[in-house]
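Chemist: attaching a predicted model along with its sequence, questions to come.
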Amino acid sequence: MGAARRRIGAALGVAGMVVPLTVALGSTPAQAASCTTRTGPYQKQVEKFLGRPVDGRQSPADCTAIRAFQTKHGISPNIGYAGPVTWGVMDLMNQQKAAGRNPNKAGKCPTNKGRIACVDLTRQLSWIQDGKTLEYGPVPVRTGRDKYETRTGAKKIYWRNKNHYSSIYKVKMPYSQFFDGGQAFHSISGSVWSPPGSHGCVNMRSGDAKAYWNMLKKGDDVFVYGRKPGT
């Protein structure tokens, strides 16, 4: 019995040495998802966006900041790599910020109909306008992904359901205002910048969807134009 115990103890001792070695080699799932040391093709742009020192070289601090951004906005894999998807989201945010308080400067949304909800797919922006007066927004939105594009053109809100639930996608759609088939304005719980996009609806942050609910009514005009990046 004493010899058997000694053999078991020796085996456990060997196992104790093997496990740390395996972890160190990075073969565990946790290690596979760790911060990358690779410098991405958009390193400088991403560093500038995040307020990091712009040297074009990946550092542990850069990776931590990039990963935090990726995690917040549902970008996968969130390994801190400054790739095209991450920069695409940041670049879109820059364009949205540049719209300022005059999102319809190019005059692409018709504003001669009274109150209208405009949706610019290219910049992923929406706002409510009444003539020349900007009533609300512009606010960031998340529209249809490739193969599920939000349809363009002139529409009208035809049905509203404050506590709608999608029987197709099995998700809650608070403050739903339908304007084209199954496509509607509604709030989501995640980030409106999360790629690749919705199944056709115009996703909004909760506060914005609530404001739209309070400001719009059945029969109000909606105009959708442009093209979402990647579709």
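Modeler: Done, it's in. Numbering: from 1, shown residues only.
Chemist: all contacts plus neighbour counts: C-alpha atoms, from now on.
Modeler: Will do.
Chemist: so who does the closest residue to Trp159 other than its chain neighbours touch?
Modeler: Nearest non-adjacent residue to Trp159, counting by CA to CA, 6 or more residues apart in numbering: Phe178, 5.3 Å away. Remark: with contacts taken as CA atoms under 8 Å, 6 or more residues apart in numbering, Phe178 is in contact with 157-160, 184-185.
Chemist: how close does Phe178 sit to Asp146?
Modeler: Per CA to CA, to the nearest Å, Phe178 is found 20 Å from Asp146.
Chemist: let me have the contacts of Phe178 in TSV, adding distance to Lys217 and secondary structure as columns.
Modeler: Shown next, in TSV, are the contacts of Phe178 (distance: CA to CA, whole Å; DSSP: H, G, I helix; E, B strand; the rest coil):
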residue	distance to Lys217	secondary structure
Ile157	7	coil
Tyr158	9	coil
Trp159	9	strand
Arg160	8	strand
Ala184	13	strand
Phe185	12	strand
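Chemist: filter those residues down to the buried ones, ChimeraX style.
Modeler: Selection command for ChimeraX covering only the buried members of the contacts of Phe178, criterion 16 or more other CA atoms under 10 Å:
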select :157,158,160,184,185
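Chemist: out of the contacts of Phe178, what pair is the most spread apart?
Modeler: Tyr158 and Phe185 (11.8 Å; CA to CA).
Chemist: let's bring in a second model and compare:
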Amino acid sequence: MAIGAGPAAAAPACNAKKGPHQKQVEKFLGRPVDGKQSKADCRAIRAFQQKHGISPGIGYAGPLTWQVMNTMIQQDAAGKNPNKAGKCPVNKGRIACVDLTRQLSWIQDGRTLKFGPVPVRTGRDGEETRGGLKQIYWRNIDHVSSIYDVPMPYAQFFDGGQAFHSTTKSMWNPPGSAGCVNMRPSDAKTYWNMLKNGDDVYVYGRKPGT
């Protein structure tokens, strides 16, 4: 142990009780689907919770854990046709689409998919990412928030203080952002390279839990 370092924090104790979404969570994690909480089930659930910042990370198959997993399932189902339902406009040329319901974003040109879809992390309950048709009006590759004093790399603002920008948090980390559309660093960089001031952004749907 390094000088001055305290003892390592102990892992939270596992919850021995089965959760209301036990079978669904077991299936998602590739565990035996028996609806019973085992020690191995708990360890697998707890590892998933800790990876994505789900609290409390005690291995309980509760509503929030299943909500995150279900969002991942919907994202996988989108494949390479995220606008199959036609909800993002196809008559605007280059446009960045943000589907709050599935927590996905992509760039299309007319009906042609140019990039994505990629997972995003949008505004939490009470600080939702606002819906509607918008335009990118200001970009700052090394932006730092004047409100939260945190870095916002590759920031592209499209609605007041709401912007696309990079974050190091998991895209599935609840409850969400303070309104911005958080992206993985590589995705935010690609958006920066593909978009410019004046490009359209369309936000629609409703984030689970808001």
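Modeler: Here it is on my side, so go on. From a predicted model like this one, the values you see are computed outputs, not experimental measurements.
Chemist: on that earlier part again, for Tyr158 and Phe185 of the first structure, list the residues in contact with both.
Modeler: 177-179.
Chemist: need the longest strand for the first structure.
Modeler: strand 171-180 (DSSP state E).
Chemist: residues in the second structure matched by that strand, start to end?
Modeler: Following TM-score structural alignment, the aligned partner range for strand 171-180 of the first structure in the second structure is 150-159.
Chemist: likewise stretch 55-67 of the first structure?
Modeler: Stretch 55-67 of the first structure maps onto residues 34-46 of the second structure, going by TM-score structural alignment.
Chemist: what segments of the first structure are helices?
Modeler: 2-24, 29-32, 43-50, 60-72, 84-98, 206-215 (DSSP state H).
Chemist: those helices: which one's closest to Ile128 of the first structure?
Modeler: helix 206-215 (8.0 Å).
Chemist: what residues in the second structure pair up with that closest one?
Modeler: Aligning helix 206-215 of the first structure against the second structure (TM-score structural alignment) gives residues 185-194.
Chemist: ditto for stretch 92-99 of the first structure
Modeler: Against the second structure, stretch 92-99 of the first structure falls on residues 71-78 (TM-score structural alignment).
Chemist: related to what we said a few turns ago, average gap between the longest strand of the first structure and the second structure?
Modeler: Compared with the second structure after fitting, strand 171-180 of the first structure deviates on average by 0.5 Å (mean CA distance after the TM-score superposition for the first structure).
Chemist: with stretch 85-97 of the first structure instead?
Modeler: Superposing on the second structure and averaging over aligned pairs (mean CA distance after the TM-score superposition for the first structure), stretch 85-97 of the first structure comes out at 0.4 Å.
Chemist: list the buried residues in that stretch.
Modeler: Those would be 85-93, 96, for stretch 85-97 of the first structure by 16+ other CA under 10 Å.
Chemist: how far away from the center of its chain is that stretch?
Modeler: Offset of stretch 85-97 of the first structure from its chain centre (CA atoms, centre = their mean, to the nearest Å): 10 Å.
Chemist: returning to that earlier point: can you tell me which of the contacts of Phe178 of the first structure carry over to the second structure?
Modeler: When you map these onto the second structure and apply both residues aligned by TM-score structural alignment, their matches' CA atoms under 8 Å, the shared contacts are 157-160, 184-185.
Chemist: would JSON lines of those with distance to Pro196 of the first structure be doable?
Modeler: Listed next are these as JSON lines, based on distance: CA to CA, whole Å:
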{"residue": "Ile157", "distance to Pro196 of the first structure": "25"}
{"residue": "Tyr158", "distance to Pro196 of the first structure": "27"}
{"residue": "Trp159", "distance to Pro196 of the first structure": "27"}
{"residue": "Arg160", "distance to Pro196 of the first structure": "26"}
{"residue": "Ala184", "distance to Pro196 of the first structure": "18"}
{"residue": "Phe185", "distance to Pro196 of the first structure": "17"}
